[in-house]
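S.K.: sequence and predicted structure are below.
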Amino acid sequence: MMSLFSIFSILSLSVLSIISHAAPLGGKIVGRDTGLLASYDFIIVGGGTSGLVVGNRLSENTATTVLIIEAGELDQGEDFICVPLFAGIGNGAIGTKYDWNLTYSPELAADDRSIAIPLGKVVGGGSCLNKMVFDIAGKVDYDRWLEVGGVGWNDLFPYFKKLTNFTPPAPEIAKEWDIQTDPTAHGYNGYVHSSYPTFYWPSNKYFFAAMKFLGIRKVFDSLNGDANGALWNPQSLDPDTKTRSNSRTAYWNSASNRTNLHLLTGHQATKLITKSNNGGVSIIGVEYAAGSNSTKSTVLAKREVILAAGAIHSPQLLQLSGIGDPFLLKKLGINTVVNLPGVGANFQDHPLLASVTSLNIALSANNLTSNATFNAEMLALYRFNRTGPYSTEGLNAFAFLGTPSFTNTTSHIVSSASSITPASYLSPDTDRSVLLGYEAQYRILTRDLPSNNVPIMEFIFVDGSVYAILQHPFSRGTVAITSTDPFTPPSANPGFLSHQTDLLLLSAAARYARTIINTPTFAPLSPVETIPGPAVQTESDFEAWIRSTIGSTYHPSGTTSMMKRQLGGVVDSNFKVYGVKNLRVVDAGTFPMIQAAHLQVTVYAMAERAADAIKKTYRF
């Protein structure tokens, strides 16, 4: 999330590691490829959030051999990964060796800025870098995917429960903070912990009071398919150790003693090995290397290769392998193996704004940076009994709202969106199938834009700061290789603000963030807005500020979308890549339309569903 949280990064780097979650090495973890088999039943490219899920589930069958290839290494249980406060209000592992440290290509509509996009380069991937928000979108959101050829709520809900090991809040915490849960909405035997912290910043109560004053309903439990209103979200938090629960601690550690599951770290897949036979194309293996100057090696797949490298690196690998848009591939001298223009198209991310207000309150997150003694005491408290502010990532108070709930300009925004031809916002050389897919999505977006039942904006309250995050952007971008060198990052740009409707929505959201703080409920705290500041008043003021400050929520998705092929889709509802055998994609790139939620839980669920689809194919 955006760099306002970075005030705690110095703290996170100054503290020695206090947690160790190293797994027993019963399985094979290798940093060199000399210990690998010549072939495996399944090869998974990417040992991140989704890849470890699939690796765990497929290796449950002891007769099946599985290799996971991961560019990063195993983390060492550093505080900046494990301690919740560093992950949430701090920068966590962002900017460290566990991050690819990439930026989006300069975005003209965002003052030509290159916006940071942290991506996990570590076993566990993005689940080691994210803000630990454990949430899902509402039923209506996922069912929109069905309209373009994807899966829906009924397909995913069993997997939301399967992945989860839920611990409800203690009765005294639930009563004090008015946290309600629906026991039927959660799983209790999964690998990923979902729980509520025991510490909350006092200002959170003022936020919920402000929401009530503004007529916003309180959501009972957002994990039951209703995520429309003000709500508390659980965290991916181990309730016993008060540390991050991620794909590595959940899915790798629990499977690492299996001798049929191998993990190759520090190596990047560079190309998919293809074979043509009777007019068809099959994937038979993966080429990989430790670096640009290293020798390339090949490992064969007896059954399938599964891409789990994320929404930027999975399309990159497909394009390098000749699977993608012939127009792009020809420019780089790459022979087209499979004509699939949707690869790298449909790129989406959640754009984020941060409004900051100073509050006069005794206990706040600012105390941690302004008072070294207080910070030391709170860290000592966490070390001693896992309580206090370090035991929570700090992002607890949310509101997901439909357009009419946060602005009185809905009709103007809808009119603006409806009057625009979708094709005018895509590149003139966009393939017709991709254009048809965007037009189908556009109809859904404009249909739901005036609805109060489909949240389009997320507001997060963090001790005076209000983050406004657009959930269903109209803007689309691309991921495209610029070189045949696999170690050259692709050009990646989600097209932030390239569609005028997104700018109108974010401008309205920025005004609403100010409205929240200016409700009578916050008056006792004498709020003083510092960002964007009182000088920003007119529509042109807000738009200029938005262009200069818009950032990413670090949710890249959509580039290998689960849509019909004639709509620019890349995979079918079983995650199989169109036009080629023995190849699937299981990461966030498969999301056809980015949902109104943080991504990690949906990534886990999609990967769980993909694993079952693979098992069904091979009847094990």
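M.R.: Nice, I can see it.

S.K.: please count neighbours and contacts with C-alpha atoms only from this point.
M.R.: Fine.

S.K.: quick one, what contacts I481?
M.R.: I481 makes contact with 316, 319-320, 489-491, according to CA atoms under 8 Å, 6 or more residues apart in numbering.

S.K.: and the closest residue to S557 other than its chain neighbours, which of the three is it?
M.R.: The shortest distance from S557 to any non-neighbouring residue, by CA to CA, 6 or more residues apart in numbering, is to G589 (4.5 Å). Three-state assignment for G589 (DSSP: H, G, I helix; E, B strand; the rest coil): helix.

S.K.: I312 versus G589, what's the distance?
M.R.: Counting by CA to CA, to the nearest Å, the separation of G589 from I312 is 8 Å.

S.K.: of the two, which one has the most company?
M.R.: Taking other CA atoms under 10 Å, G589 and I312 do not tie; G589 has more neighbours (33 against 27).

S.K.: G215: neighbour count?
M.R.: With other CA under 10 Å as criterion, G215 counts 11.

S.K.: I should have written T538 there, sorry.
M.R.: When neighbours are counted by other CA under 10 Å, T538 registers 10.

S.K.: what's the local residue count around P486?
M.R.: 21.

S.K.: so what's it closest to, chain neighbours aside?
M.R.: Nearest non-adjacent residue to P486, counting by CA to CA, 6+ apart: T270, 5.4 Å away.

S.K.: so what touches the helix or strand the one you found falls within?
M.R.: Element membership for T270, per DSSP states H and E: strand 268-277. Identification of contacts with strand 268-277 by CA under 8 Å, 6+ apart yields 45, 69-71, 281-291, 317-318, 320-321, 486-487.

S.K.: show me how far that strand is from its chain's centre.
M.R.: 27 Å (CA atoms, centre = their mean, to the nearest Å).

S.K.: which SSE is immediately downstream of that strand?
M.R.: Sequence order places strand 280-289 as the next helix or strand after strand 268-277, per DSSP H and E.

S.K.: can you name the next helix or strand after that following strand?
M.R.: strand 297-307.

S.K.: hold the first one in mind and look at this next one:
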Amino acid sequence: MEEFDYVIIGAGSAGCVLAHRLTETGNHSVCVIEAGPPDRNPFIHIPAGYVKNVMNKDLTWGFVSQPVPGIGGRSVGLPQGKTLGGSSAINGMVYNRGQRADYDGWAQRGNPGWSYDDVLPAFRRSEKRGGAADQDYRGTDGPLTVTDPAFDNPLCRMFVEAAREMGIPEVEDYNAAAQEGVGGFQFTIDLSGRRSVRMSTARAFLHPAERTGRVSVRTHAYAARILFEGKRAIGLRYHAGGPHGTPSEVRARREVILSAGALNSPRLLQISGIGDPRHLRGLGVDPVAALPGVGANLTDHYQVRAAVRLKDIRTVNERGRGLALVSEVAKWALGSRDTILGMGPVPMRVFMRSDPALDAPDLQLSFTPASYREGVAGLLDRYPGMTCGGYMQRPESRGWVRAVSTDLAVQPEIQPNYLATERDRMAIVQVLKYARQLLGAKSFAPYYVREEFPGDKVSTDDEILDFARQFGGTAFHHCGTARMGPASDPMAVVDERLRVHGLEGLRVVDASIMPAIISGNTNAPTIMIAEKAAEMIRADNAA
């Protein structure tokens, strides 16, 4: 029986950070269990490879939602990374911390130590800012490189002017004092070498930790059940080679840490006996801890896009196919920054308010000088085009994740419950209205031909909502399914130190623990959660 100080389940955005931080002092050993393969696929490391990654069944879990009532009964694909680096190895690389009020809200829910002032040091500790850096907010010495877009296109500058026409100011650093405004996104892309490369958490944190010899990584290893002695977690049973592979076990001298993501972590808790007792018994699982909040509170951003046909200007559409694409590949290989292979999917952003009376922006819109057939990312149109879309940052709708079998090959039931409230429905209509207004601004007029998607047949609020229901989809920001809260909260799963209520030696450290979704993309906050968790784990075990 192999033993390590810590067993980490999942080598994703959080698990890789934990492996690095828990071993950097040289005193502890860590075993990381990952169901996916090593991160050797070349498309992982090419920034624009995200269009291939999210469709790659070898690199994702391939989860599909239950039919969602709020979007006409459609089922939605919910990709989650399954490789070293997890979703940070397949995502759009946007680095977005959210707003101060997000974290202050977490603390106000009974989670001391999670206010914005509390979490800011953890954000700064992980980051190596490769652009303008306000020292009060940004880090420059961490493992995770964060840079501004290297790819430039005149349409991106026109987008800034379009936002200004609407009275939206230009804000250079939305991850510093204020989020509201227009400008370029920041990305986890490393520009320091010959070629631009994706900075996944595996590249930034895990692989340097592996080189110390204190981290053992098991890939193609499917976590099957957390092992307990009484109320204490002592290890993990996993299947090597696949969901029905060779049964194996690994023991933890100190703690088991679950970092499998917001869709997988609740499933593993449930099949390990942690959850609603009635649900567990229906699975044939004896309850270890009665925590009905496991799998509840699933939250995600639901996004919708508009696309416009252009003329007399070059877009990514023309550069992304045929001989032009061969040229782009050659430029990337030779180290040119002026190539679409080095860009993120959405170079530009605007954070804005749906109502001027609001205290902070509640909408996030993004822009790219490209368009996709029928609004599907990855399949470029054959004519010049541009796209703008977005989502409500703090949706009210909540769903759930439930294991339906202890067989690891059987997908859990996932119900994101999009557009379940009137406020969410009104907001998605407003998102599309603003996207159309931006794309129809005077700055684009010399090149504007017509709106292709949704088109002029969609005009009333009811028609816009029907369009959003038919063509919207996930922003890949699943969170909240093992939410943090005090023991007095009957739906809380972990306490403010991320320890599972009622148990010893078990923590959850990933986006599952978010009490409420943050105002933006979830990868940067997940990395922060792991940074803060590692600090707490070291302190608790030292005590």
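M.R.: Great, that's in hand. Being a predicted model, the structure only gives us computed values, none of them experimental.

S.K.: if any of the contacts of strand 268-277 of the first structure are buried, give me the ChimeraX selection for them.
M.R.: Here is the ChimeraX selection string for the buried members of the contacts of strand 268-277 of the first structure, based on 16 or more other CA atoms under 10 Å:
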select :45,69,70,71,281,282,283,284,285,286,288,289,290,317,318,320,321,486
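
S.K.: list the contacts of the equivalent of L22 of the second structure over in the first structure.
M.R.: Using TM-score structural alignment, the equivalent of L22 of the second structure in the first structure is L58. Applying CA under 8 Å, 6+ apart, we find L58 of the first structure in contact with 64, 66, 611, 615.

S.K.: ok, of these, which one's closest to V338 of the first structure?
M.R.: V338 of the first structure has its nearest neighbour among the contacts of L58 of the first structure in A611, at 24.4 Å by CA to CA.

S.K.: the closest one: which element?
M.R.: helix 600-618.

S.K.: same thing with S540 of the first structure?
M.R.: Per DSSP H and E: helix 539-549 holds S540 of the first structure.

S.K.: that helix corresponds to what range in the second structure?
M.R.: Going by TM-score structural alignment: helix 539-549 of the first structure matches residues 461-471.

S.K.: can you map out the helices along the stretch 251-400 of the second structure?
M.R.: 265-271, 277-282, 316-319, 322-333 (DSSP state H, counting those that start in this stretch).

S.K.: where in the second structure does stretch 508-521 of the first structure fall?
M.R.: Using TM-score structural alignment, stretch 508-521 of the first structure pairs with 430-443 in the second structure.

S.K.: quick one, strands of the stretch 101-250 of the second structure?
M.R.: 127-129, 144-146, 181-184, 189-190, 197-198, 215-218, 221-229, 232-240, 246-258 (DSSP state E, counting those that start in this stretch).

S.K.: of all those, which one is nearest G440 of the second structure?
M.R.: strand 181-184 (16.4 Å).

S.K.: and that closest one, which stretch of the first structure?
M.R.: Using TM-score structural alignment, strand 181-184 of the second structure lines up with residues 229-232 of the first structure.

S.K.: on that earlier part again, now the contacts of I481 of the first structure as CSV including distance to G464 of the first structure?
M.R.: As requested, the contacts of I481 of the first structure are exported to CSV (distance: CA to CA, whole Å):
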residue, distance to G464 of the first structure
Q316, 40
Q319, 44
L320, 46
P489, 37
P490, 37
S491, 36
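
S.K.: still contacting in the second structure, which of the residues you listed?
M.R.: Retained in the second structure (both residues aligned by TM-score structural alignment, their matches' CA atoms under 8 Å) from the contacts of I481 of the first structure: 316, 319-320, 489-491.

S.K.: tell me the one of the residues you listed nearest Q566 of the first structure?
M.R.: For those, the closest approach to Q566 of the first structure (CA to CA) belongs to Q319, at 19.0 Å.

S.K.: related to what we said a few turns ago, out of the strands of the stretch 101-250 of the second structure, which gets nearest to E496 of the second structure?
M.R.: strand 246-258 (14.9 Å).

S.K.: mean deviation, that closest one versus the first structure?
M.R.: Average distance, strand 246-258 of the second structure versus aligned residues of the first structure after superposition (mean CA distance after the TM-score superposition for the first structure): 1.3 Å.

S.K.: now the residue of the second structure positioned farthest from its centre: how far from P369 of the second structure?
M.R.: The outermost residue of the second structure, judged against the average C-alpha position, is P446 (36.5 Å), by CA atoms, centre = their mean. Counting by CA to CA, the gap between P446 of the second structure and P369 of the second structure amounts to 15 Å.

S.K.: what's the answer for A435 of the second structure, then?
M.R.: From A435 of the second structure to P369 of the second structure the distance is 14 Å (CA to CA).

S.K.: the more surrounded of those two?
M.R.: Under the criterion of other CA under 10 Å, the comparison of A435 of the second structure against P369 puts P369 first, with 26 against 21.

S.K.: residues contacting the residue lying closest to that one once chain neighbours are set aside?
M.R.: Nearest non-adjacent residue to P369 of the second structure, counting by CA to CA, 6+ apart: M386, 4.5 Å away. M386 of the second structure makes contact with 307-310, 315, 367-371, according to CA under 8 Å, 6+ apart.
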